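*Asks:* build me a model:
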Amino acid sequence: MILPLKINTSLWSHKTVTFGVVALSSFAFDIMRCRTCPYNTGRTAFACQKLSLSIIAAPQQALTPLIPPMSPLTPQPLGVSLPPQDAHALSVSMPDWAHVVGYEEARPEVLRAMACGYPRFFRHPLVVALTQRVQTQLFPGDDAAAWELMPVPTAAAAERLRRFLVASHPESVENGVKNGDVTVHVVENAVHVVRFPHRVGKTAAQFWQHSGEIVSSRHAEKLLQVLQGVKNVQIPALGGTSAHLALRKRVSGLYLPSEDPGKVALYPTGMAAIFATVRLLQKYRGSDCKGILVGFPYVDTLKILDRKEWCARGVHFFPTCGEKEMEEVEAIVAREKVLGIWTEFPGNPLLSMPDLKRLAKCAHDNGTVLVVDDTVGSYNVNTMKHGCADLVVTSLSKIFGGTGNVMAGSVVLNPDGPKFKDLEAIFDPEEDSFVVEDDAQALLEQSEDLAERLAKTNVTTAEIVQRLLKHPLVKEVFYPTLGDAKNLYDPFLNPSEEKDKPRYGPLFSILLLGGLEPAKAFYNALTVAKGPSLGTNFTLSCPYTLLAHYGELDFVESCGVDRHLIRISIGQEDIEVLWADFEAAFAAASAFIEPDLHKWRYSPFSSVWRFPRMTVSSEASLCNRSMVAGECNMTVCGGEPLAQLEGQTRKHAGSDARQSTTGVYVEKQTARQARDSDLKVKGRKVWMRAD
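*Replies:* This is a model prediction of the structure:
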């Protein structure tokens, strides 16, 4: 008797597979090269683990409950690709906090273990092999200590890299380069490379990272085959194929009432898409004006807008999006010509966002353009609504693909935006966009079940966040439903038949009580995948601030991003499996928490909303604030030890305050006492009893 057996293995690729099974006795079998297995996406030649199943004769509908989902919560060693054993994996396992620090500090023992890495930060082995092949073919006599080569996807990208290197190292300065020292070469009319002196190699790597104009692993694989003369292998197409057209249609259908591929341009990475909007607006507005960046963004967006090689005038950067910042933006746009306004909705990693309607009005009333990166919104929102975003940028590497083994980005032009006609005249998705055909085809296959995957991760993430908010060791959670963020987010929600279901995406960030040691212990104890990226079908965590901003920790903390922040992207796993893993990690962290500290809740001034009915009176300087706790029956005190507080006054005695190495804690009082309290403090930390 042959019965179809459905196994929802989900997690590295999240698909359901059906087998024909003899269901009359117990047996075991192997799944070989199964694209649904947690350890294989079906695009490599590796065999998967054995899966032993004990099956009894039963109707098909009775079989599924007998087989539990395969759990991906198996710790992966340092340097293993995520997904494991995938030749095109985008992420890499960094299971220990010390591994992240070691990677950032370029410690040899860590770097030696890295079989792969995030493609904009790490040269993929196939890209390295392509570079070496071109080196041997074109410049066999080059001294590796003197010269380097970098492949790029197009002739235009090669010229941009050449100009970037020359502008970064002008001949007039020490260690500058002559214009002729940086040259562009083409091999077999297919491979574009830039040759430059070794001493500017670090700058070339910055171009690769920030601009995102990289050669992907699939692109490199095909180019190698072309150079090797493999039979029937053509020069890989970067546009114009049926796969490109189908992908542009699918992306447009997520934003527009009907599919319109003419409104979508494709790029090899999300950052390349951001970079493309900068070039587009320089055509529209000129290159002699500053851009504006609102909200703390992903690291490379700020780098693009701030690099003088690309934006000569630089950028007005507002890491927070409060009333004061919005008024400053409005004043700037009213008095000077602005290149454009860029923002994320929500932001990465704080999940905050500006008042998008107000920001759009500010841009449009003054003749400029609003560009929105909605990657973290994960297709739950459409920022083109209400005539807001003129251009929407998205990393297709994230939730769109989900499997974590293909890079790409998109720019979508809003046909209903007030600047549409002007932008349409210079927006050319056929000419400018460039994604290799194999990547486009992979994205088409992987995005077929986008709606199903997104619905599941939305629900799971929302429930996890609710549990975290109640956890005694959690100091703060960053998520779009919290505080004022929800009111800014909800007007842009996409229509849904299940309006009562959460639609806030897979991403959140957390801070733990106690600082560094509890954060390290929590992260190290997690068994979910740990490495860069987000939006994957498997849950992925990282100490975000360290990984993205290790060389500028003081700066990002001044922007409100704690150096001990942990970012988590929820995948397709069962919620209870995930929560059990989090609980075990919290147990590990608890060993580093001061006695009774878990009884207290913390909030920085930037998120006082966490405490209902609190009123805040603040002076202009962050270093001298007054906190008045009225109806909430709480006394509030600054987070520095009492001996270090400056200008502190206490109008009412009787509060129960105590000190520790991590701050001052003030216990609950009567309503009368709280109203009388008026403490001026130095610092930004506020503690109160979590009763």
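*Asks:* please count neighbours and contacts with C-alpha atoms only from this point.
*Replies:* OK.
*Asks:* how far away is the residue nearest to L488 when sequence neighbours are not counted from I341?
*Replies:* Excluding its sequence neighbours, the residue lying closest to L488 (C-alpha to C-alpha, 6 or more residues apart in numbering) is D355, at 5.9 Å. Using C-alpha to C-alpha, to the nearest Å, we find D355 at a distance of 13 Å from I341.
*Asks:* also A167?
*Replies:* Look at A167 and I341: by C-alpha to C-alpha, they are 25 Å apart.
*Asks:* who has more neighbours, the two?
*Replies:* I341 (24 against 16; other C-alpha atoms under 10 Å).
*Asks:* so the more buried one is in which element?
*Replies:* strand 338-344 (DSSP states H and E).
*Asks:* now the other sequence, so there's something to compare against:
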Amino acid sequence: MACSLGAAVPPFAPHAISVSLPTWQDNVDYEEGEKRVVDAMVSGYPRFFIHLGIQKLARQCRQKFGSSGEDCMLFPSRKIAENCRSFMIDRAHAQGIDIPIRLVQHVIHPNNGSSNSPSIELHIVLFPENQFSLAKQFWQHTGLGVSSRLAERCLIMLQDQEQLPTSMASPRIPGKSGNKHYSAKPPRESQVENAVDDLEDATYLEERYGRNLPQDAAASAKRAMKRRIAGVLVRDSPSDWSQAGKQDAEVGPSTRGVHEVSEDDVYLYPTGMAAIWNAHQLALHVRPPTKSICFGFPYTDTLKILEKWGPGCDFLGNGLDKDIDELEQILERESAQRPGQPPILALFTEFPSNPLLRCANLPRLRALADKYDFLIVVDDTIGNLVNVEVLPYSDIVVSSLSKIFSGDANVMGGSLVLNPRGKHYASLKQHITNNFEDTYFNEDAIYMERNSRDFARRIRAIDENTEVVCDFLRSHSLASSSPPENTVIKEVFYPKYTTTEHYNKCKVSEDAGFGGLFSLTFVTAEAARAFFDALPCYKGPSLGSNFTLACPYTILAHYMERDWAAKYGIEEGLVRVSVGMEDRQTLLEDFGKALAAAQATSTSSTSYVV
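*Replies:* Okay, here's the model as predicted:
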């Protein structure tokens, strides 16, 4: 599937959450900050690439409120802006640096006074421009920045203002040290102008043809999503979606494995990472603050959250049963040192993990949590609530709705669910009720509600496609009972083959699938590159889309720490694939072409992947 370097994925989507990096070298050059790649990008994953509309709005805010030498970040609430300021001050202080940071509240009113377009509050964090990378860390790790739809709505309200000169573009942070995701490059002015679409026309079309709820129905859209996530809707299908968010919709006991769960136990956030950050903050406020445990190799920012906020964490990166043995030793040691106090704050784990698709032994972890009195937080994004039910073993379940719940890869969102049967439910519930602020932008919620109406049907179709593809690839791998002589695939990581017994304990039913994500490792670096480059699908960050999406995961997520990642089995040549809803035979032919390209390297290559 052709898509040019730097183009939005999906194509022609002004709020696409991925970007085309079609070759292995494109991904390497992106991480290296090469001009040919960075200049071509008009999109990117929203926590790493600041949307062009957000950049334009930030320039206007900087011109209006900033001083010479200042840059800024935009947030939807004062509390989040204050958290950003605190993070920056604390991190700078640890380096012996004092930085001045100012907060400004900016209320933008609609030009026409329409009640359908309420005023929007922006909270601006102004800081020295040479500290942009530090502010970007907060943006990336927490996922709490303003959304692209919120920014573009503000720009519509401000459309009568003069256009800013190109020289006001955000400066690039020089140098190649540190994580490239924390740096930024100013877009060409023409790119910014082209990216800011006429949202009034788009909104009209979506509502006129019945795809979206009207803009003033955001509360109903959020209620419908919370009911879907809680599993309480008696009837919920695309044909009667308009009923899902109504006050009198028919609801029943939850299907999430804990019947008592209600929509009131579900909290929506602007991103999945925001849900994880808030889960950690919730634990820190409710329980005695001490170290957490990160169990299994997680998506990169989960570990960064546990390391950079609070007392830190211990990392048990393999996530296997032998790591639970080590966990027990940690718990016993900490309990002996601090009698009467919980030995750890909380254990965070993914089910399955990204990218090795490993599943923790949740029943065993739950027994330890009950014995030693700590919280369990499970991210079920990859397993998803149609396939697995992890809530009975968890105190908190978090998920990225941006993935398969949405499927269209054009809107961000996250959820947090409390387990009403959990020992600490009352204290968790009281704190979150008293302190929760809804910063999920209404227009994002409306798009997410539309996308999620048929998520169960889509998941089942993707499950079936993925299992067929994985069976085909594994039969051509060294893990096969009779591998072909010229095999170049070392291993296929997929819950059907990876810690299967733990996955099966949490399957919703015997016929539930194994999800839409898998990873591959290869016997040589050349084979990995050839496979990736020849695979005819979209290539870029993210997962859980209705279309197949692949990336060289270690290059994209851990380029600056490849040796460290390799210690936990995350090989440099690992390719991660999120399977979509394409025709199954076409998918098999596409993966067959990629496999043939990889096998063609086997006679001429002796450079093995580390």
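*Asks:* read off where the strand holding I341 of the first structure ends up in the second structure.
*Replies:* Under TM-score structural alignment, the counterpart of strand 338-344 of the first structure in the second structure spans residues 344-350.
*Asks:* report the buried residues of the matching stretch.
*Replies:* Neighbour-count burial for stretch 344-350 of the second structure flags I344, L345, A346, L347, F348, T349, E350 (criterion: 16 or more other C-alpha atoms under 10 Å).
*Asks:* was I right to think the fourth one contacts F374?
*Replies:* Going back to what we said before, that points to L347 of the second structure. Yes: L347 of the second structure lies in contact with F374 (C-alpha atoms under 8 Å); the separation is 7.4 Å.
*Asks:* which residues touch the strand holding I341 of the first structure?
*Replies:* 281-282, 285-287, 289-295, 297, 353-354, 363, 368-376 (C-alpha atoms under 8 Å, 6 or more residues apart in numbering).
*Asks:* from those, which ones fall inside strands?
*Replies:* The strands, defined by DSSP state E, take in K290, G291, I292, L293, V294, L370, V371, V372, D373 from the contacts of strand 338-344 of the first structure.
*Asks:* so the second one versus L370 of the first structure, what's the distance?
*Replies:* Note on G291 of the first structure: its distance to L370 of the first structure, by C-alpha to C-alpha, is 10 Å.
*Asks:* quick one: map V146 of the second structure onto the first structure.
*Replies:* Using TM-score structural alignment, V146 of the second structure sits opposite V215 in the first structure.
*Asks:* correction: the previous question concerned R223 of the second structure.
*Replies:* Per TM-score structural alignment, R223 of the second structure is aligned with L245.
*Asks:* what sits against that match?
*Replies:* Counted by C-alpha under 8 Å, 6+ apart, L245 of the first structure has contacts P261.
*Asks:* C-terminal to the host helix or strand of it, what's the next element?
*Replies:* Here L245 of the first structure, judged by DSSP H and E, is contained in helix 242-253. Downstream of helix 242-253 of the first structure, the first helix or strand assigned by DSSP H and E is strand 264-267.
*Asks:* what span of the second structure lines up against that following strand?
*Replies:* Mapped onto the second structure using TM-score structural alignment, strand 264-267 of the first structure spans residues 266-269.
*Asks:* grab the nearest non-local neighbour of Y503 of the second structure.
*Replies:* C359 (5.9 Å).
*Asks:* quick check: the counterpart of that neighbour in the first structure vs Y118 of the first structure, distance?
*Replies:* By TM-score structural alignment, C359 of the second structure lines up with M353 in the first structure. To Y118 of the first structure, M353 of the first structure is 26 Å away according to C-alpha to C-alpha.
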